[in-house]
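>>> This is a predicted model, with the sequence first.
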Amino acid sequence: MNIAIIGLGNIGGSFAKSIRASFPNYKIYAIDIDTVTLDKAQSIGLIDGGSDDFTAIIPKADLIIFSVYPTLLKNLVESYVPYFKNGVVITDVTGVKSSVINQIEPLLPKSADFIFGHPMAGRENRGLEFSSREVFIGANYLITPTSRNLEENIDFLKNFVKQLGFGNISVITPAFHDEVIGFTSQLAHVIAISLINSDDTNRNTKQYTGDSYRDLTRITNINEKLWPELFMMNKDHLIKHIDNFKVQLDKLTQAIENDDVSTMENMMVESTKRYMDLHDLNEE
């Protein structure tokens, strides 16, 4: 099988490393505007070939993995369509689905099956040097099929990512994906950004931090080009989650102002219960 990875950065590189380890007989090709990265990846045997010219790679690809910013995806697919191999399976890694799918599917020929996916794995740092096979091990993977996808290709993608080491693989609707990711990922980033930016920069806070602050702010080492795209493309869900968060924050603020220990205790008991339920689910 010939696999083409579009974008050999953190996630694209992690796919290449994982495929190389899990499917040693597969041929891995990469397309990227950074030819230095491509040359390095080929020199260490991570890929079998790389180019900034997609016409040299796309026609022979049986599986294409797009690891690019969501706003780039439409233009790339539009350019690649005439070169798609008959029966090619395509997937992506973008963190928003409904709006992306609505842009992409009308462009596709019947002979190309684009099954949209989202690996819930990665690191904050950018670039191939930060890629890792281990980041996929045990991680969640979301697949968001549509009516045009073939069941056999959905099964292929499920088995493929399972072999790469992903743990729980969920098949969900694009709409539910955007709703739940708006809460579990995008809202978490909104809170972390707001927290660290509310700090007094003259206090030299790093001398006084513990695990709680470090854990809450870890994800603020953020790709400032990618995340605004994700926020805007999923703004309706995200704003709803921000509003719900504000309700809980206001409730806790009022309890603190009024010395309402009972409300504070009840909120903490409820949060502990929800955390334990989530922990039990993840252990399963």
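Good, I have the coordinates. Keep in mind that this is a model prediction, so the values were computed, not measured.
>>> rest of the way, CA atoms for contacts and neighbours
Fine.
>>> what's near enough to touch G87?
D62, S111, A112, D113 (CA atoms under 8 Å, 6 or more residues apart in numbering).
>>> so which strand or helix has the second one?
By that I understand S111. Here S111, judged by DSSP states H and E, is contained in no helix and no strand.
>>> wait, it sits on V89?
No: in this structure, S111 is not within contact of V89 by CA atoms under 8 Å, at 9.1 Å.
>>> and D236, that's in a strand?
No: D236: not assigned to a strand; according to DSSP: H, G, I helix; E, B strand; the rest coil it is helix.
>>> tally of neighbours for it?
By other CA atoms under 10 Å, 13 other residues sit near D236.
>>> now swap in the one 3 residues further on and tell me
I239 has 16 neighbouring residues, counting by other CA under 10 Å.
>>> Could you check how far it is from F183?
10 Å (CA to CA, to the nearest Å).
>>> shouldn't H177 be in contact with K97?
Yes: at 7.1 Å, H177 counts as touching K97 under the criterion of CA under 8 Å.
>>> Quick one: classify A30 as helix, strand or coil.
A30 ends up strand, using three-state DSSP.
>>> returning to that earlier point: which one's more surrounded, S111 and V89?
V89 (24 against 12).
>>> and that one, what does it touch?
D62, L63, I64, A112, D113, F114, I115, N153 are the contacts of V89 under CA under 8 Å, 6+ apart.
>>> Measure how buried D53 is and give me the count.
12.
>>> tell me the contacts of the nearest residue to it once chain neighbours are set aside?
Excluding its sequence neighbours, the residue lying closest to D53 (CA to CA, 6 or more residues apart in numbering) is I31, at 7.1 Å. Applying CA under 8 Å, 6+ apart to I31 gives the contacts A4, I5, I6, G7, L8, L38, G50, S51, D52, D53, F54, I57.
>>> Second structure for comparison follows:
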Amino acid sequence: MNIAIVGLGVIGGSFAMGLQAAGYQNIYGIDINEETLLTAETEGMIQKGFRDGKNILQEMDVIILSLYPSQIAPFVEQYQSILKKGAVLTDVTGVKAAIIEQVAEVLPRTVDFVFAHPMRGSEKKGIEGADHKRFIGANVLVTPISSNKETSLKMVEKLYKDIGFAQVTRVTPEKHDEQIAYVSQLMHALSVAVTNSAQASEETLIFAGNSFQELTRIADINTELWSELFLNNRLALLKSIEQFERELNALKKTLEENDEEKLRKIFNQAAQKRREWY
């Protein structure tokens, strides 16, 4: 099986390392950065690297697109005429419905595109941050579409399991976007808002403990990527933000009214839910 990874950043590089560690032999990389390709070749992540796909994609059985959301459909459109018949494409992006709609307009019928989202990202950028061990025990969401073949879905799911993912779950693209808005994008929005608060000062870290450190960790954000993720899923994210605002206002009201009973009720409800989750 010939596999090409397009985009050898943190996630693409980690995939290359994971596939090599799992025993896959024919792994190739495509990236516009010459130094990135040299690093990937030198460290044995890939067999060979290419600046574009024109001399390699026609031979690839699986193509993993580790690209920004805005780059996926244009890439497919650019190379649609040379993709190998029966090839399986897959992505790793954190938004689905909008990207699926864009890809559907340019995807040739001779190939299959399995949309997936590995739930193990990183605030780091570049191949230097690649580490396939981040995938061990992680979850991945696969969002089937009507044109997918079962064999293609199982092939992509096997790749994830082979590189260490513990749980593979199939969900609809709509359900994916709705839940990711809550569990991921809202968390990043909160982290950014807290970090940008006017209350932050040069003395902040004197008073900060682990909770502050953990909450603000993901504010060290890839601005280009997360801007695209937010805007491509803006309606679902707006809904999550509005629901959060209602809960925060309910807590705020207990302080305004000095209502200890309601405040404790809110705390107990959250504590019980957290225990049920973990």
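Yes, it's here. What you see is a predicted model, and the numbers here were worked out from it, not measured in a lab.
>>> How alike are these chains, TM-score-wise?
After superposition, the two chains reach a TM-score (TM-score structural alignment, normalised by the length of the second structure) of 0.98; 278 aligned residues with a CA RMSD of 1.0 Å.
>>> hang on, the earlier thing: mind checking which of the contacts of V89 of the first structure are in helices?
Of those, the ones assigned to helices by DSSP state H are N153.
>>> List just the nearest of the contacts of V89 of the first structure to S194 of the first structure.
I115 (34.5 Å; CA to CA).
>>> ok but L89 of the second structure is inside a strand, no?
Yes: under the criterion used here (three-state DSSP), L89 of the second structure sits inside a strand.
>>> Need the three-state assignment for A255 of the first structure.
Taking three-state DSSP as the rule, one finds A255 of the first structure in the helix state.
>>> so it sits right up against M264, yeah?
Yes: in this structure, A255 of the first structure is within contact of M264 by CA under 8 Å, at 6.3 Å.
>>> The second structure: strands as residue ranges?
Using DSSP state E, the strands of the second structure run over 2-6, 26-30, 48-50, 62-65, 88-91, 112-118, 139-143, 167-170.
>>> so where do the helices sit in the first structure?
Going by DSSP H, the first structure shows helices at 10-22, 35-43, 70-80, 98-104, 151-163, 174-181, 188-197, 211-217, 226-233, 235-257, 261-283.
>>> Nearest to E134 of the first structure, out of these?
helix 10-22 (8.1 Å).
>>> can you list contacts of the closest one?
Residues contacting helix 10-22 of the first structure (CA under 8 Å, 6+ apart): 5-6, 26, 28, 46-47, 65-67, 122-123, 125-133, 135-136, 163-164.
>>> Can you state the mean residue-to-residue distance of it versus the second structure?
In this overlay with the second structure, the average offset of helix 10-22 of the first structure from its partner residues is 0.3 Å by mean CA distance after the TM-score superposition for the first structure.
>>> That helix: how far from the chain's middle?
A distance of 15 Å separates the C-alpha centroid of helix 10-22 of the first structure from that of its chain, computed with CA atoms, centre = their mean, to the nearest Å.
>>> related to what we said a few turns ago, spit out the residues that contact H177 and K97 of the first structure alike.
Contacts common to H177 of the first structure and K97, judged by CA under 8 Å, 6+ apart, are T144.
>>> Which one's more surrounded, those two?
K97 (26 against 21).
>>> Which residue comes closest to G127 of the first structure once chain neighbours are left out?
Closest to G127 of the first structure by CA to CA, 6+ apart is G9, at 4.4 Å.
>>> thought that neighbour was touching S131?
Yes: the pair G9 of the first structure and S131 passes the contact test of CA under 8 Å, sitting 7.2 Å apart.
>>> Tell me how many other residues crowd K265 of the second structure.
By other CA under 10 Å, 11 other residues sit near K265 of the second structure.
>>> if I look at it, how far off is V194 of the second structure?
With CA to CA as the criterion, K265 of the second structure and V194 of the second structure are 25 Å apart.
>>> go on, A87 of the second structure?
Relative to V194 of the second structure, and taking CA to CA, A87 of the second structure is found at 45 Å.
>>> again, but for T172 of the second structure
From T172 of the second structure to V194 of the second structure the distance is 32 Å (CA to CA).
>>> and if you look at G164 of the second structure?
In terms of CA to CA, G164 of the second structure sits 34 Å off from V194 of the second structure.
>>> again with G7 of the second structure
32 Å.
>>> Likewise for G12 of the second structure?
Distance from G12 of the second structure to V194 of the second structure, by CA to CA: 30 Å.
>>> whereabouts in the second structure does stretch 265-274 of the first structure align?
On the second structure, the counterpart of stretch 265-274 of the first structure by TM-score structural alignment is residues 264-273.
>>> average distance between that stretch and the first structure?
Superposed on the first structure, stretch 264-273 of the second structure shows a mean distance of 0.8 Å to its aligned residues (mean CA distance after the TM-score superposition for the first structure).
>>> circling back: give the aligned equivalent of the residue nearest to D53 of the first structure in the second structure.
Match for I31 of the first structure (TM-score structural alignment): I30.
>>> I'd like to know how far that match sits from I5 of the second structure.
Counting by CA to CA, the gap from I30 of the second structure to I5 of the second structure is 6 Å.
>>> Just the buried residues of the contacts of G87 of the first structure.
D62, A112, D113 (16 or more other CA atoms under 10 Å).
>>> now the residues you listed in a markdown table, with distance to H279 of the first structure?
Formatted as a markdown table, those follow (distance: CA to CA, whole Å):
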| residue | distance to H279 of the first structure |
| --- | --- |
| D62 | 38 |
| A112 | 39 |
| D113 | 36 |
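>>> which residues touch the residue nearest the centre of the second structure?
Geometric centre of the second structure, nearest residue: G94, 4.0 Å, by CA atoms, centre = their mean. Listed by CA under 8 Å, 6+ apart, the contact set of G94 of the second structure reads H117, I180, L229.
>>> Which one of the residues you listed is nearest to K273 of the second structure?
If you rank the contacts of G94 of the second structure by distance to K273 of the second structure using CA to CA, I180 comes first, at 18.6 Å.
>>> The closest one: what's it in contact with?
Per CA under 8 Å, 6+ apart, neighbours of I180 of the second structure: G94, V95.
>>> ok, now how distant is it from A236 of the second structure?
9 Å.
>>> okay, now I256 of the first structure: neighbour count?
13.
>>> what's the burial count for W277 of the second structure?
Around W277 of the second structure there are 6 residues (other CA under 10 Å).
>>> ditto for K273 of the second structure
Neighbours of K273 of the second structure (other CA under 10 Å): 10.
>>> What are the buried residues along stretch 3-23 of the first structure?
Residues of stretch 3-23 of the first structure classed as buried: 3-20, 22 (neighbour count, 16+ other CA under 10 Å).
>>> What of stretch 106-116 of the first structure?
Residues of stretch 106-116 of the first structure classed as buried: L108, A112, D113, F114, I115, F116 (neighbour count, 16+ other CA under 10 Å).
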